[in-house]
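**Q** Only the shape, not the letters, is given here:
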């Protein structure tokens, strides 16, 4: 890999901050990129991209808010063009398993002519502890339009491990890794395991998409409610109810189990009411 800095776009997000920590701890030159970095990076302001890309050798790309949004392919196409112009050699794209627009973005990176690694991840376990569902867990009821679909929840720590490997080892060039956990769980199963670890009851209620969107819009506003509801409608039809072998193939070990995630999250105190 290049001796030039490794750019991490989305450096304060769930995956990005873990990747920055691992790379820095390993002695690599890292350039974090986000709204508050110097220079700053904003997906809404392409004029901010050249300064961030200049001089970097490789980049980890985590698109916000999610590659599932219709505008994502155009943004990724533009970023890739800037990356080529800036002389980057390798791209690692965080993608979403089962997401139509995410897979369009994968094809853009694959067709760029640059060395690349694609990380196609399932639903994050950390969504229950750091993201959209944290407050629901604290209140004791997870409510989603997910029916009884089973998901192979992936631990973000595994995503970070694979990303760091892909950014520092040429052997991962050209690979697409489907990252999942080692088990399929329904959201009711997940709630039960969270409840056992958290020490207070956590249940799960399946609701219709329209009802979910209306309730979410009151808390977050209509734009985010539309995005999250559409994502749920796309993903929770059973399309992801299979296990991938991305962690095994990339790292030569088994993925972290959801029960271990629950123990760690509970020990951190994040689920305390």
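**A** That came through fine. Given the structure is predicted, the values throughout are model-derived calculations rather than measurements.
**Q** contacts, neighbours, all on C-alpha from now
**A** OK.
**Q** mind listing the strands in the chain by residue range?
**A** Secondary structure of the chain (DSSP state E): strands at 6-9, 30-33, 58-61, 90-96, 115-121, 141-144, 150-151, 176-179, 185-186, 203-206.
**Q** Okay, buried residues for the fourth one please.
**A** The neighbour-count criterion (16 or more other Cα atoms under 10 Å) identifies 90, 91, 92, 93, 94, 95, 96 as the buried residues of strand 90-96.
**Q** Tell me which stretches of the stretch 151-273 of the chain form helices.
**A** Counting by DSSP state H, counting those that start in this stretch, the stretch 151-273 of the chain has helices at residues 156-168, 187-198, 209-220, 222-235, 246-251, 258-268.
**Q** What helices and strands are in contact with the last one?
**A** Secondary-structure packing of helix 258-268 (3 or more Cα pairs under 8 Å, 6 or more residues apart in numbering; DSSP states H and E): helix 187-198.
**Q** quick revisit: make TSV from the strands of the chain and add distance to residue 265 to it.
**A** TSV is the format used below for those (distance: least, Cα to Cα, whole Å):
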stretch	distance to residue 265
strand 6-9	25
strand 30-33	25
strand 58-61	26
strand 90-96	23
strand 115-121	20
strand 141-144	16
strand 150-151	19
strand 176-179	20
strand 185-186	18
strand 203-206	17
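**Q** Indicate which one of these is closest to residue 52.
**A** strand 30-33 (7.0 Å; Cα to Cα).
**Q** coming back round to it: out of the helices of the stretch 151-273 of the chain, deepest packed?
**A** The highest average neighbour count among those, using mean count of other Cα atoms under 10 Å, belongs to helix 156-168 at a mean of 22.
**Q** returning to what we had before: closest one to residue 178 among the helices of the stretch 151-273 of the chain?
**A** Nearest of these to residue 178, taken as Cα to Cα: helix 246-251 at 4.5 Å.
**Q** so what secondary structure elements neighbour that closest one?
**A** On a contact count with 3+ Cα pairs under 8 Å, 6+ apart, helix 246-251 meets helix 156-168, strand 176-179.
**Q** Alongside the first one, take a look at this:
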């Protein structure tokens, strides 16, 4: 914290500031004494409207970029790359991109960032622990006590988004230490989705279960929720690749950058349970 506090005059642009990762990056940045400039539609920023970018980026020292949910994956390299180049042209010196471990579809976006002309760092994260407490997966646990997902019995080192945010802020504020690097972050142990749900069940005292389903059945569930066919197909392809066992290993990025162990999944579960996350 001492090193980061020396950067109290830094202004950092945070895209997706109301989302799962962006919200926590903004909190971590403020705690480190940085001035946070949220890039959202509420502040006049729109990923699809390039005329809105300059006002948010001008005068900033650094920026956190997270893939925009409303921009399709095939367009992400062009859009993120264009924003990164504009940021560099306006004097933004450091750019940090959130990416995913094992996601080959994300590599063109990472390459676009690297070619933008600013110091860059990519943070490749394991599956978020907070996917069990925020977003579509949590609704099944709350309503019916069941998580239905096409992950089989694959193991994943679920990473706490608070750790991801702290790593991002360290990369933004540590000068050239992490420039041109890819940092892979994960939690401290491997869990299957069934084991993860079991830990939530034990902490909450609820009879929660995990039901693994084949991809085609999960596709029908997505369609029932109104997910467009093209988006559903992309998600199924993504899950199929990320959850094929390639990510069933630990990464040391949290310890490398923060000089401490990553938060355990059990800590996340206890905090979320206290907050009433999985109450019916």
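**A** Now that the structure is in, tell me what you want to look at. It should be emphasised that the depicted structure is a prediction, and the values quoted were computed from it without experimental measurement.
**Q** Looking at the helices and strands packed on helix 246-251 of structure 1, which is nearest to residue 4 of structure 1?
**A** Of all those, helix 156-168 sits nearest to residue 4 of structure 1, with 11.4 Å by Cα to Cα.
**Q** Please name every helix or strand in contact with that closest one.
**A** With contacts defined as 3+ Cα pairs under 8 Å, 6+ apart, the packing partners of helix 156-168 of structure 1 are helix 16-25, strand 58-61, strand 90-96, strand 115-121, helix 246-251.
**Q** Redo those as a markdown table? Include distance to residue 78 of structure 1.
**A** Converted to a markdown table, these look like this (distance: least, Cα to Cα, whole Å):
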| stretch | distance to residue 78 of structure 1 |
| --- | --- |
| helix 16-25 | 21 |
| strand 58-61 | 13 |
| strand 90-96 | 14 |
| strand 115-121 | 16 |
| helix 246-251 | 28 |
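**Q** Out of the ones you listed, flag the one nearest residue 270 of structure 1.
**A** Of all these, it is helix 16-25 that lies closest to residue 270 of structure 1, at 17.5 Å by Cα to Cα.
**Q** Any buried residues in the closest one, and which?
**A** For helix 16-25 of structure 1, the neighbour count (16+ other Cα under 10 Å) marks 16, 17, 18, 19, 20, 22, 23 as buried.
**Q** and which of these is nearest residue 4 of structure 1?
**A** Using Cα to Cα, residue 23 is the member of the buried residues of helix 16-25 of structure 1 that lies nearest residue 4 of structure 1, at 13.1 Å.
**Q** what's near enough to touch that closest one?
**A** Contact partners of residue 23 of structure 1, counting by Cα atoms under 8 Å, 6 or more residues apart in numbering, are 29, 30, 164.
**Q** Let me see the contact set for the second one.
**A** By Cα under 8 Å, 6+ apart, the contact list for residue 30 of structure 1 reads 5, 6, 7, 8, 20, 23, 24.
**Q** and it, what pairs with it in structure 2?
**A** The alignment partner of residue 30 of structure 1 in structure 2, by TM-score structural alignment, is residue 36.
**Q** rewinding a little: closest one to residue 148 of structure 1 among the helices of the stretch 151-273 of structure 1?
**A** helix 187-198 (7.0 Å).
**Q** Which elements pack onto the closest one?
**A** Using 3+ Cα pairs under 8 Å, 6+ apart: helix 187-198 of structure 1 touches strand 203-206, helix 258-268.
**Q** I'd like the ones you listed as a markdown table, with distance to residue 120 of structure 1 appended.
**A** Formatted as a markdown table, these follow (distance: least, Cα to Cα, whole Å):
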| stretch | distance to residue 120 of structure 1 |
| --- | --- |
| strand 203-206 | 26 |
| helix 258-268 | 18 |
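**Q** can you tell which of those is closest to residue 177 of structure 1?
**A** Nearest of these (Cα to Cα): helix 258-268, 19.3 Å.
**Q** quick one: contacts of the closest one?
**A** With Cα under 8 Å, 6+ apart as the test, helix 258-268 of structure 1 has contacts from 125-126, 129, 153-155, 181, 183, 190, 193-194, 197-198, 271-272.
**Q** among those residues, which two are most distant?
**A** 183 and 272, at 26.0 Å, using Cα to Cα across these.
**Q** Those two: which has the busier surroundings?
**A** Using other Cα atoms under 10 Å, the more surrounded residue of residue 183 of structure 1 and residue 272 is residue 183, with 17 against 13.
**Q** Return the residues in contact with that one.
**A** Counted by Cα under 8 Å, 6+ apart, residue 183 of structure 1 has contacts 152, 153, 243, 257, 258.
**Q** Tell me the most packed of those residues, by neighbour count.
**A** So for the contacts of residue 183 of structure 1 (other Cα under 10 Å), the most neighbours sit at residue 153, 28 neighbours.
**Q** Aligned to that one, what sits in structure 2?
**A** Checking TM-score structural alignment: residue 153 of structure 1 goes with residue 158.
**Q** go on, residue 141 of structure 1?
**A** Checking TM-score structural alignment: residue 141 of structure 1 goes with residue 146.
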